[in-house]
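*Asks:* Quick one, what's the 3D model for this:
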Amino acid sequence: IPAPPHRAAEAARIAERISQTRSVDQFSAFARQYSATPSRDQGGRLPWTPVEQLPPAIQPLIMALAPGEVTAPLPIPGGIALFQLRDIEETGRPRREYSAIDYAAYYIPGGRSPEALARAAEIRTQVDRCDDLYGVAKGQPEQVLSRVTKAPAEIPQDIAIELAKLDPGEVSTALTGSDGRTLVFLMLCSRTAAVNQEADRDQVVGALRQNQLQGYSDQLLEQLRADARISRQ
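*Replies:* The predicted structure is shown next:
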């Protein structure tokens, strides 16, 4: 729910009322009426999402809900967010923890104007990965593009919520910045699993040890050659 300063009190009252609902249909109606995100057209419905991809602060709130229940209003930059748990699916897969999220944000002037949305749609046809955005931003001021790698807990809540919906290479245009004057073209670059990070560290340590042992071996061989006495018959 958008909550600019002049509407903050009204948005808080609406959010409190929505948080009391236990009906999926009623929550969907509220989403269509008040939500500022593209999911409003689906009644706020989001795709199935592994819980570990949600922002760390939100994970325990979602896990504490029963199907149909709604979180308390959650303040985010420029607005208020609410989540309704619709269903839970047990996959049997081990839960993955992520140590870092790499994402890019390209800022398009015009907020959610038709021109800005058309420009975002055009850029989407030109990029398959985050590195492609450097070509889009070439020749423009440095601040139009940011590329960030952060721990999940360090990512702003509104951005983290959108990233949770994405796979690497996918894009969200649900957010705006500069008090609605810019459209945020948000792209997920990659997620680094904590186990992978540990494995990478072990690989580096192993390689250093191997290099060290190889150095000792070379030194010993040179010493043996120097000490050897060769006689010819």
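*Asks:* going forward, measure contacts and count neighbours with C-alpha atoms only.
*Replies:* Will do.
*Asks:* Which other helices and strands does the longest helix anywhere in the chain contact?
*Replies:* Under DSSP state H, the helix in the chain containing the largest number of residues is helix 194-227. Counting contacts by 3 or more C-alpha pairs under 8 Å, 6 or more residues apart in numbering; DSSP states H and E, helix 194-227 packs against strand 98-109.
*Asks:* ok so Pro75 is a strand residue?
*Replies:* Yes: counting by DSSP: H, G, I helix; E, B strand; the rest coil, Pro75 is part of a strand.
*Asks:* next up, for comparison:
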Amino acid sequence: MKTLLHTLAVAAALFAASANAQQVQPLDRIAAVVDEDIILSSELDHAVGNILAQYATRQDQLPPRAILERQVLERLILLKLQTARAQQTGVNVSDEEVDAAISSIAQQNNFTMDQLRRQLAGDGMSFDAFRASLREELLIQRMRQRFAQTRVSVSDAEVDAALASQASGAQYRLAHILVALPEGATPEQIQTGQQKIDGIKGLIDRDEMEFSAAAVRYSDSPNALEGGDLGWRRTDEIPAAFASAITTLQPGQVIGPIRGPSGFQLLQLVDVRDGQTGGGQVTQYQARHILIRAPAGEDSEARARIDGLRARIAGGADFAEIASETSEDASSKDNGGDLGWFTQDEFGPEFGGQVAALSDGEVSAPFRTQAGWHIVQRTGSRQSSASDSNQRAQIRESIGQRKLEEEWDRYVRELRSEAYVSIRTGVDADPDVAPGASGG
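*Replies:* This is a model prediction of the structure:
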């Protein structure tokens, strides 16, 4: 829900701009064509207006209008592509789930539903447009979850290594600035990027601009309009090039520039907190599972397949062999479906409830989650201290989140590079260059 609330600031505003624009101004210019969809100029104008409203008292931190329009249009393009891919791959969000998300947002902001409607109207956003934007945001979140299940795995060995290297439970609030370089960058492009990042660093070092303002104005990262905020991270989920240096910094200090796969980066330590947890006992389970995915319109076929596999296991077939041969969970099938040790809520309430209801060695009946149809064999259970379990779970989550961010960013770049995108409006201005940089 933290991610969902965060999107109200920027992402939901962009979605809402899209939904609002499609309800009004039937005679509207096209800002961009994205595969078989379009972005209207009114969508772009509304989205930019939302950003300007959010920075009403800090508009000096924003880039020039042409650069801001380019940043916002690129976000709208990526949102269109992700939403379309979610729908193509059978990701669905029910009306009840949208209603629940809206209720949660209202509660988090201490609004009644009528107050939320009035607030939206005051912001120039219809309730239907807000609802549509929220549905699209939930679609993308769900697609990311499915993506994580198939593309991201964290082994016990990785968790053990992270625990061994972690001197404390400290967590670090970070922000970054990226000056992107294209793949196969030429020496001239590299030199221009180096000059730009040096110029940005100079502004920050001379206290001529705050780090967050510099990120908004100059960063090429997708989170530029959030001031480059990366949230709270443990040392094991900080890029290796920065991890050792971060622990020696004081809040507010900046390291870099460092060149990484995407370009040149600056990283700021915003704050530090103690992330230690403790107390009590918790039950952990060890299990294997088989997953058969169920794209839209193919649920009955997936159910028939999982029923057939369950019958084979009941007839004496080895669970691990069946999992290796048939499971569609790429992160566990090579290990015979083994999920390692986990707590009941680690893989979601539906899955955890099924595992908890089994005895060690018992195999479940087929059951459905958002990911598809499952069969689970519980192979063990144990009691461990809640502090150890929580720490392992947090580390596993943080490593998985870091991997997901890297894989998802790569996936979205692939979507963008493979898509047909035709920009029809004048937002292709040259990138803004920090004072001290020579151009680019």
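*Asks:* now what about the TM-score between them?
*Replies:* The TM-score (TM-score structural alignment, normalised by the length of structure 1) is 0.40; 119 aligned residues with a C-alpha RMSD of 3.9 Å.
*Asks:* if we can go back for a sec, could you give the angle of the longest helix of structure 1 to strand 98-109?
*Replies:* Counting by axes from the mean of the first three to the mean of the last three C-alpha atoms, to 10 degrees, helix 194-227 of structure 1 lies at 110 degrees to strand 98-109.
*Asks:* Next, work out how far apart the residue lying closest to Gln197 of structure 1 once chain neighbours are set aside and Asp158 of structure 1 are.
*Replies:* Distances taken as C-alpha to C-alpha, 6 or more residues apart in numbering place Ser99 nearest to Gln197 of structure 1, at 7.4 Å, with adjacent residues excluded. Here the criterion is C-alpha to C-alpha, to the nearest Å. By it, Ser99 of structure 1 lies 19 Å from Asp158 of structure 1.
*Asks:* packing partners for the longest strand along structure 2?
*Replies:* For structure 2, the strand that runs over the most residues, judged by DSSP state E, is strand 372-385. In terms of contacts (3+ C-alpha pairs under 8 Å, 6+ apart), strand 372-385 of structure 2 is packed against strand 281-292, helix 299-314, helix 349-357, strand 367-369.
*Asks:* Quickly compare those and say which is most buried.
*Replies:* Among those, the stretch with the highest mean neighbour count (mean count of other C-alpha atoms under 10 Å) is strand 281-292, at a mean of 21.
*Asks:* For Arg144 of structure 2, which three-state class applies?
*Replies:* For Arg144 of structure 2, the assignment made with three-state DSSP gives helix.
*Asks:* How many neighbouring residues does the closest residue to it other than its chain neighbours have?
*Replies:* Closest residue in space to Arg144 of structure 2, ignoring its immediate chain neighbours: Trp408 at 7.6 Å, by C-alpha to C-alpha, 6+ apart. Other residues within reach of Trp408 of structure 2, judged by other C-alpha atoms under 10 Å, total 17.
*Asks:* quick one: secondary structure of Trp408 of structure 2?
*Replies:* State at Trp408 of structure 2, reduced to three classes by three-state DSSP: helix.
*Asks:* What distance do you get for it to Gln82 of structure 2?
*Replies:* Going from Trp408 of structure 2 to Gln82 of structure 2 by C-alpha to C-alpha gives 11 Å.
*Asks:* Phe130 of structure 2 now?
*Replies:* 18 Å.
*Asks:* next one: Leu174 of structure 2
*Replies:* 26 Å.
*Asks:* With Leu266 of structure 2 instead?
*Replies:* Distance from Leu266 of structure 2 to Gln82 of structure 2, by C-alpha to C-alpha: 28 Å.
*Asks:* Now Ala170 of structure 2. Nearest residue, chain neighbours left out?
*Replies:* Nearest non-adjacent residue to Ala170 of structure 2, counting by C-alpha to C-alpha, 6+ apart: Asp274, 4.5 Å away.
*Asks:* The one you found and Gln171 touch, don't they?
*Replies:* Yes: taking contacts as C-alpha atoms under 8 Å, Asp274 of structure 2 lies within contact range of Gln171: 6.1 Å.
*Asks:* When those two are compared, which one has more neighbours?
*Replies:* A count of neighbours by other C-alpha under 10 Å puts Gln171 above the other of Asp274 of structure 2 and Gln171, at 20 against 10.
*Asks:* Could you double-check that the more buried one sits in contact with Arg273?
*Replies:* Yes: in this structure, Gln171 of structure 2 is within contact of Arg273 by C-alpha under 8 Å, at 5.3 Å.
*Asks:* could you pull out the strands for structure 2?
*Replies:* For structure 2, strands defined by DSSP E occupy the ranges 30-34, 37-40, 170-180, 229-233, 254-259, 263-274, 281-292, 338-343, 367-369, 372-385, 421-423.
*Asks:* Can you say which of the ones you listed is nearest to Ala121 of structure 2?
*Replies:* The closest of those to Ala121 of structure 2 is strand 37-40. By C-alpha to C-alpha, the value is 21.3 Å.
*Asks:* Show me what that closest one is in contact with.
*Replies:* Applying C-alpha atoms under 8 Å, 6 or more residues apart in numbering, the external contacts of strand 37-40 of structure 2 come out as 18, 21-22, 28-33, 76-77, 80.
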